[in-house]
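# Here is my input, please return the structure:
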Amino acid sequence: MNRLIHRTITEFLRSTYGEDFAQMIRDDRRSMAAPETPVTGFATAGLAFAAERLSKPLPDLYEDLGAWLTRIEPIRRLLRFSGRDFDDFLLRLDELPGRARLVLPVVDVPLLQVDVDDGAIWLTPSRPEIGWQHILVGLLRGMADDYGALCLISVHETAIRVDICDHSFAEGRQFTLYGSPGPGIVP
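As a prediction, this is how the structure comes out:
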């Protein structure tokens, strides 16, 4: 599993910043010797080293990773299955850790508490780990785009606030339960 996390981080860095940058991070021993971050309990020191090399705050890199994950079709489909519109998706995010365990049982995604207050949706992870919090912000940003919603997403201490400004700001991406038809499958 640790290799899967490392491979995901490497692929994110490669597709976002190029092969040379990803190779530099992989090859530099400091990326493996840096202190561990608590995001998954796995080695994410490579991300910390990449953030340093990019002169980018680590929370921003986590957020970019979360947004990047939504562009991977199986992950996108798993997330889209959670709601018919962005509101429904947000209100059902408390189911996300269970869904994640179906796919990756050893990744300890924190439980999420979902609350509605003053028209805003608040998401509070059970463990206030900055990595998970910002990965979730990136996932939300990517999924808002996927649904075509315009929203403001902000971090308030250990919680995330989502204010939806326009539910149909843009045309959302197509989504069907059955996915792309394979050979012999008629939609």
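
# contacts, neighbours, all on C-alpha from now
Fine.

# Just the helices from this structure, written as ranges.
2-17, 19-27, 30-33, 45-54, 58-69, 73-80, 86-91, 96-103, 130-147 (DSSP state H).

# any residues touching the fifth one, and which ones?
Helix 58-69 is contacted by residues 9, 12, 47-48, 51-52, 75-76, 130-132, 134-143 when judged by CA atoms under 8 Å, 6 or more residues apart in numbering.

# compare with the first, here's sequence two:
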Amino acid sequence: MNRLIDHALRAFLARTYGPDLARFVADETDVLRALPELPVVEFATAGLSRAANYVSKPTSEMFEDLGAWMTRIEPIRRLLRFSGRDFHDFLLRLEELPGRSHLVLPRLGVPALTIKAEDRSVWLIMADPDPAWQHLLMGIVRSMADDYGALCVISVEAAGIRVDVCDDQFAEGRRFMLQEAAVAGALS
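A predicted model of the protein is given here:
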């Protein structure tokens, strides 16, 4: 599992900050890769903390940037967009994220989420709050708001993330179809 996370971290750092930072972090975390029992979150936190120190950025922001970067990977974006017809629906279905993640990566350990909706606010509450997961999820939500064309304010408060949706049709969202154009053409 840590090899997969290591690969994702290297790709994120190389594409976002350049290959030099990715190599620096890879060299620094070689010892950690040899420890298969190290939990995924601790492994990722160690690598992102080194990268954050290198670029003088808080580790929480690195996790948020990682979450946003993940949504630009088209298969992940498509799975997330499949979760809801609009941004509000997407937020309400995030409760299913841990189960869906478990189907693909059983050892990832995405914390359980409870969703509470109040008027234009949606709370994403974690059973066991973890700052790494909170900020990663915050990055995913921020990026998906852009993808749907929604304007919102996102903040971490106590055990959860509060999303205040100001306008769910603020801008034109990215185009989304259930099947990619190449696949759709081949099926016609």
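
# From the contacts of helix 58-69 of structure 1, keep the buried residues only.
Burial of these was assessed by neighbour count (16 or more other CA atoms under 10 Å); the buried members are 9, 12, 47-48, 51, 76, 130-132, 134-143.

# Packed most tightly, which of the helices of structure 1 would that be?
Burial of the helices of structure 1 is given as mean neighbour count (mean count of other CA atoms under 10 Å); helix 130-147 ranks first at a mean of 23.

# Let me know the angle separating that helix from helix 58-69.
40 degrees (axes from the mean of the first three to the mean of the last three CA atoms, to 10 degrees).

# Give me the packing partners of helix 130-147 of structure 1, helices and strands only.
Packing contacts for helix 130-147 of structure 1, counted by 3 or more CA pairs under 8 Å, 6 or more residues apart in numbering; DSSP states H and E, involve helix 58-69, helix 73-80, helix 86-91, strand 150-156, strand 159-166.

# Let's see that with 7 Å instead.
Contacts of helix 130-147 of structure 1 with other secondary structure elements, assessed using 3 or more CA pairs under 7 Å, 6 or more residues apart in numbering; DSSP states H and E, are made with helix 58-69.

# The helix it packs on vs structure 2 - mean distance after superposition?
After superposition onto structure 2, helix 58-69 of structure 1 lies on average 0.5 Å away from the residues it aligns with, using mean CA distance after the TM-score superposition for structure 1.

# what distance separates that helix from the centre of its chain?
7 Å (CA atoms, centre = their mean, to the nearest Å).

# swap in stretch 142-149 of structure 2?
For stretch 142-149 of structure 2, the separation from the chain centroid amounts to 12 Å (computed by CA atoms, centre = their mean).

# how far away is the closest residue in space to residue 96 of structure 2 that isn't next to it in sequence from residue 145 of structure 2?
Setting aside the residues directly before and after it, residue 96 of structure 2 is nearest to residue 113 in space (CA to CA, 6 or more residues apart in numbering), at 8.0 Å. When distances are taken as CA to CA, to the nearest Å, residue 113 of structure 2 and residue 145 of structure 2 turn out to be 19 Å apart.

# Go ahead and flag the most central residue of structure 1.
To find the centre residue of structure 1, average its C-alpha atoms and take the closest one (CA atoms, centre = their mean): that gives residue 66, at 2.6 Å.

# roughly how far apart are it and residue 76 of structure 1?
Using CA to CA, residue 66 of structure 1 is found at 11 Å from residue 76 of structure 1.

# Please apply the same query to residue 83 of structure 1.
Using CA to CA, we find residue 83 of structure 1 at a distance of 12 Å from residue 76 of structure 1.

# Could you do residue 155 of structure 1 as well?
In this structure, residue 155 of structure 1 and residue 76 of structure 1 are 23 Å apart, going by CA to CA.

# For the aligned residue in structure 1 for residue 20 of structure 2, which non-adjacent residue is closest in space?
In structure 1, the residue paired with residue 20 of structure 2 according to TM-score structural alignment is residue 20. For residue 20 of structure 1, the nearest residue in space outside its immediate sequence neighbours is residue 14; the separation is 7.7 Å by CA to CA, 6+ apart.

# In this structure the one you found contacts residue 22, no?
Yes. Using CA atoms under 7 Å, residue 14 of structure 1 and residue 22 qualify as a contacting pair, with a distance of 4.9 Å.

# List of residues touching stretch 81-97 of structure 1?
Taking CA atoms under 7 Å, 6 or more residues apart in numbering as the criterion, the residues outside stretch 81-97 of structure 1 that touch it are 109, 110, 111, 112, 113, 114, 144, 147, 149.

# any chance of those in a markdown table, plus distance to residue 93 of structure 1?
Putting the contacts of stretch 81-97 of structure 1 into a markdown table (distance: CA to CA, whole Å) gives the following:
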| residue | distance to residue 93 of structure 1 |
| --- | --- |
| 109 | 12 |
| 110 | 11 |
| 111 | 9 |
| 112 | 7 |
| 113 | 8 |
| 114 | 7 |
| 144 | 13 |
| 147 | 15 |
| 149 | 16 |
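
# No further queries at this time; thank you.
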